[in-house]
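Need a 3D model of the sequence below.
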Amino acid sequence: MVTQEHESLLSETERSQGRVALRNNVAAASALADAVRSTLGPKGLDKMLVSGEGGVTVTNDGVTVLETAKVEHPTAKMLIAQSSAQDREAGDGTTSTVILTAELLQNALELIEMGVHPTLVEKGYRLASKEAMSHLQQMSKEATEEDSLRSVMTSLSGKSDEGVRHHLSQLAVSAATSLATEVNGKIEADPTLVKKVNDGGRPSTESELVSGLVIAKEPIHTEMKMFPDGGKILILDGGISRRKPDLDISLKVTTIGMTSALNAQEMADIQNRVDIIAATGCNLLCARDGIDDDASNMLLAAGITSYRRIEKPDLELLARTTGALVVHEPTLAKPEDLGNFTSLNTQNWNGVSQMQLIGSEKGGLTLIVRGTTKTRIDEVSRGFDDASGVACGLVRDPRILPGGGATQMALARHLRKIAPTVPGREQLAIEAFSGALESIPRILSENAGLSPLDEVLRLNAAQEEGGDWIGLNMYSGETESMYDAGIIEPLVVSLNAISGAMEAAVSVLRIDDVLWANQDPSIPDWEKSDGSVGET
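Sure thing, here's the model as predicted:
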């Protein structure tokens, strides 16, 4: 029995149930997919994103388009979250994930309109996804070093020109190789260990990868020395300055010399903190906040080279590449908090002094992003993010699949063969899953100006004769071996895209009731508008 209180709550709520709710959710997913479908593939078009402040971004990167858009519908937000997860896990396949999810939902809606229950559609989708994962493993090949480079270049198709794509791909593969390290018996490579520094006014093909972390800072004192042979570093999430009282107080000077005595006490406090830092044996101090001039002279006398006002992300990168623990207060510093670095030097680029540190831990690289304009620099930076994500993914799992829609077509053909072996209405869902997979080669053809229907039929026939690695070459318009054409992609991209799209679609299918609260946020009864507290 619904209580009177619940009836009052629902009276202030807009409610959609059953198939109406599903239709609305599928419409939202389809609208989101339509916003990025024209960006898919090497012939995909760009989107111009204009922010509320008038900033302009031109890109065909699906996840950038989705994360920049202002979306209110909860289903659309779910798809954007799934696309972002795909970007973090695989570094590519974000647009494919959204398109597959929308196609799965559209096909599921058709089945439900025919009378198939959503739980049966879910069961069929899960069976199809499991079978697809197994077939992907069988299709995959081990990647050589050359394959890794070609796979990274495929991920950048349609982004910038050929020369920049090739250059960024080489940088990304080089970075992934340098970052590769063994963790718990597995090879890992973390692309977030690469710091980016912008350097405008030069061609993008002159972007370069340098060892160590480069930070636009100079020592707080000109006489502080560098350590080209390495040393120990202390990272301080704070500063060294005169302490200020927490309360707003006034001091009344009644005795001559009281001010100088207070100043002497403050100097003694700073000296004590510097002595504690020096006692740890560190050679280099990097602080997030300011360091007073008095402290600067004391650190110079102690032989400690110091940098101040370093951004928090840079501090975290320094900690990860040197193995140091971040200390929040100088008086808490201990020798075991120190990290190690193998080299500390200073560089000067375009009149800006740069600190260059190479940590003892494997990793810590800096990409000097160059471009003639800010828009160009941003484009190169996003391209390297995608490329490094794919390259690092290949370090973790060096298996590859064909591109050009070959993988999705091969899976669709395989699922259609096994669908009749599944009893019950679940086989209809498997057929629907197969149809959703065919949307990828169909949209690739459409974006290349080809006939979607003709190309899908031609690819289907070509794979029947030549095998699963036959795909569509959008540059030549022919069907050929994707391995020979160098159009390949990491296995992990397809694994994550298909499983993620299936999970997102199932999550939406299980929703049969959507409640939208109409009432605006209100002040609780126990807090009055004048700030007083009422009875509870």
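
Please make it C-alpha for all contacts and neighbour counts, starting now.
Noted.

which element follows the strand ranked longest in the chain toward the C-terminus?
When the chain is parsed with DSSP state E, its longest strand is strand 339-349. Next along the chain after strand 339-349, taking DSSP states H and E as the criterion, comes strand 352-359.

in that following strand, what counts as buried?
Across strand 352-359, burial judged by 16 or more other CA atoms under 10 Å covers 353-359.

Which neighbouring elements make contact with the helix or strand following that strand?
Reading on from strand 352-359 to the C-terminus, the next helix or strand found by DSSP H and E is strand 365-371. Using 3 or more CA pairs under 8 Å, 6 or more residues apart in numbering; DSSP states H and E, the elements in contact with strand 365-371 are strand 194-200, strand 208-211, strand 213-215, helix 374-396.

Next, the structure of the following sequence, for comparison with the previous one:
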Amino acid sequence: MALHYLNKYGLLGVHLSSKFELRRISKAVNGTVLPRLIPPTPQELGYCDLVCVEELGDTPLIAFRQESKESRIVTVVIRGATDNYMDDIERAIDDGVNTFKCLARDGRFVPGAGAVEAELAVQLLKYADTLPGLEQYAVRKFATALEAFPKAIAENSGHRATVVLEKILDAHQNGRKNEGVDIESDNATCDTLEKNILDLYSCKYWGLKYAVGAAATILRVDQIIMAKRAGGPKARKPAGSDDES
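Here you go, the predicted structure:
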């Protein structure tokens, strides 16, 4: 019945296979999704400058285009030779979009390339020397865990991680707080601010906060209860049922 009236009045009908696509289209045209078939109000109707059928490669698609600056959604089309290549591009774009979103909320940056973690490790080691008893051992282990960040960057770059880590820690102990891993030179370090290697402050803050929270949660576990297998015990085989060789 719906197709009859669409054909009669020259309306375009679009078949949507998921609620995700329905929500995206409603956001693109600034419309309201109606749970039942009723006449929409002017406030519920959306608007789109152009709705057309196009082809992208060999794939036909229906494009909703908003020519004005009031568009609330943008689609980025990724094309590549292999799935792995497109996955890498998708992750890079996703990281860039999330970085921009975080910048809109908090525009602060910190030195990258492992410089922040190395400086925190050095400061924690100094702080551990002021603590009595067993507390200093916990602080020292936390500082050692932070050293894994620049070490991992050096290993992934093909450098000797221990050599690079020693150079970075020595630089931070001498007051060069911005020293990080230089992936372009063999087993070398660099000033991250001079090379414009920066990380988001909010990313570092929440990453360290959640990591500490997860570690503290594990340390607070004082009892583990093993659940029994559901269904009760296995049925016993009757005597003499085993096959004789």
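
In TSV: the helices and strands packed on strand 365-371 of the first structure, plus mean neighbour count and distance to residue 453 of the first structure.
Formatted as TSV, those follow (neighbours: other CA atoms under 10 Å; distance: least, CA to CA, whole Å):
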stretch	mean neighbour count	distance to residue 453 of the first structure
strand 194-200	19	43
strand 208-211	17	44
strand 213-215	24	51
helix 374-396	24	31
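
CSV for those, including distance to residue 15 of the first structure?
Supplementary listing: these in CSV, determined by distance: least, CA to CA, whole Å:
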stretch, distance to residue 15 of the first structure
strand 194-200, 48
strand 208-211, 55
strand 213-215, 54
helix 374-396, 41
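
For residue 187 of the first structure, find the nearest of these.
Minimum separation from residue 187 of the first structure across those (CA to CA) falls at helix 374-396, 5.6 Å.

now the helix or strand following that closest one: which residue numbers in the second structure?
Per DSSP H and E, the first helix or strand lying C-terminal to helix 374-396 of the first structure is strand 399-402. Across the second structure, the stretch matching strand 399-402 of the first structure (TM-score structural alignment) is residues 108-111.

any residues touching the matching stretch, and which ones?
Outside stretch 108-111 of the second structure, the residues that touch it by CA atoms under 8 Å, 6 or more residues apart in numbering are 116, 178, 192-193, 197-202.

Just give the closest residue to the residue mapped onto residue 200 of the second structure from the first structure, not the sequence neighbours.
Using TM-score structural alignment, the equivalent of residue 200 of the second structure in the first structure is residue 490. Once flanking residues are discounted, residue 490 of the first structure sits nearest to residue 400: 4.3 Å by CA to CA, 6 or more residues apart in numbering.

what does residue 427 of the first structure give?
Computed as CA to CA, 6+ apart, the closest residue to residue 427 of the first structure that is not its neighbour in sequence is residue 419, at 5.0 Å.

do residue 356 of the first structure as well
Spatially, and ignoring its direct neighbours in sequence, residue 356 of the first structure is nearest to residue 214 (4.5 Å; CA to CA, 6+ apart).

Quick one, which of the contacts of stretch 108-111 of the second structure are buried?
116, 178, 192, 197-202.

Of those, which belong to helices?
The members of these that map onto helices under DSSP state H are 116, 201-202.

now these as a markdown table including distance to residue 210 of the second structure?
Shown next, in a markdown table, are those (distance: CA to CA, whole Å):
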| residue | distance to residue 210 of the second structure |
| --- | --- |
| 116 | 17 |
| 201 | 14 |
| 202 | 12 |
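
ok, so of those, who is nearest residue 9 of the second structure?
Nearest to residue 9 of the second structure, judged by CA to CA, of those is residue 202 at 53.4 Å.

Against residue 105 of the second structure, how distant is the most centrally placed residue in the second structure?
In the second structure, the residue lying closest to the centroid (CA atoms, centre = their mean) is residue 95, at 7.1 Å. According to CA to CA, to the nearest Å, residue 95 of the second structure stands 16 Å off from residue 105 of the second structure.

How about residue 19 of the second structure?
From residue 19 of the second structure to residue 105 of the second structure the distance is 29 Å (CA to CA).

give me the number of residues near the counterpart of residue 460 of the first structure in the second structure?
Using TM-score structural alignment, the equivalent of residue 460 of the first structure in the second structure is residue 169. Using other CA atoms under 10 Å, residue 169 of the second structure has 21 neighbouring residues.

Same check on residue 115 of the second structure?
Residues within reach of residue 115 of the second structure, counting by other CA under 10 Å, total 29.

Could you report the separation of it from residue 37 of the second structure?
Counting by CA to CA, the separation of residue 115 of the second structure from residue 37 of the second structure is 59 Å.

again with residue 14 of the second structure
With distances taken as CA to CA, residue 14 of the second structure is found 15 Å from residue 37 of the second structure.

same thing with residue 116 of the second structure?
Taking CA to CA, one finds residue 116 of the second structure at 57 Å from residue 37 of the second structure.

Please apply the same query to residue 184 of the second structure.
62 Å.

Between the two, which is the more surrounded one?
A count of neighbours by other CA under 10 Å puts residue 184 above the other of residue 184 of the second structure and residue 37, at 10 against 6.

The more buried one matches what in the first structure?
By TM-score structural alignment, residue 184 of the second structure lines up with residue 475 in the first structure.

my read is that match is in a strand, agree?
No - counting by DSSP: H, G, I helix; E, B strand; the rest coil, one finds residue 475 of the first structure to be coil, located in no strand.

coming back round to it: next, the contact list for the residue nearest to the centre of the second structure, please.
Neighbour list for residue 95 of the second structure: empty [criterion: CA under 8 Å, 6+ apart].

Aligned to it, what sits in the first structure?
Aligned counterpart of residue 95 of the second structure in the first structure: residue 386 (TM-score structural alignment).

quick one: that match and residue 169 of the first structure, what's the gap?
The gap separating residue 386 of the first structure from residue 169 of the first structure is 10 Å, by CA to CA.

can you check residue 270 of the first structure too?
Per CA to CA, residue 270 of the first structure is found 49 Å from residue 169 of the first structure.

Repeat that for residue 284 of the first structure.
35 Å.

Same check on residue 457 of the first structure?
Applying CA to CA, the value for residue 457 of the first structure to residue 169 of the first structure is 33 Å.

Of the two, give the one with the bigger neighbour count.
More neighbours surround residue 169 than the other of residue 457 of the first structure and residue 169, with 28 against 11 (other CA under 10 Å).
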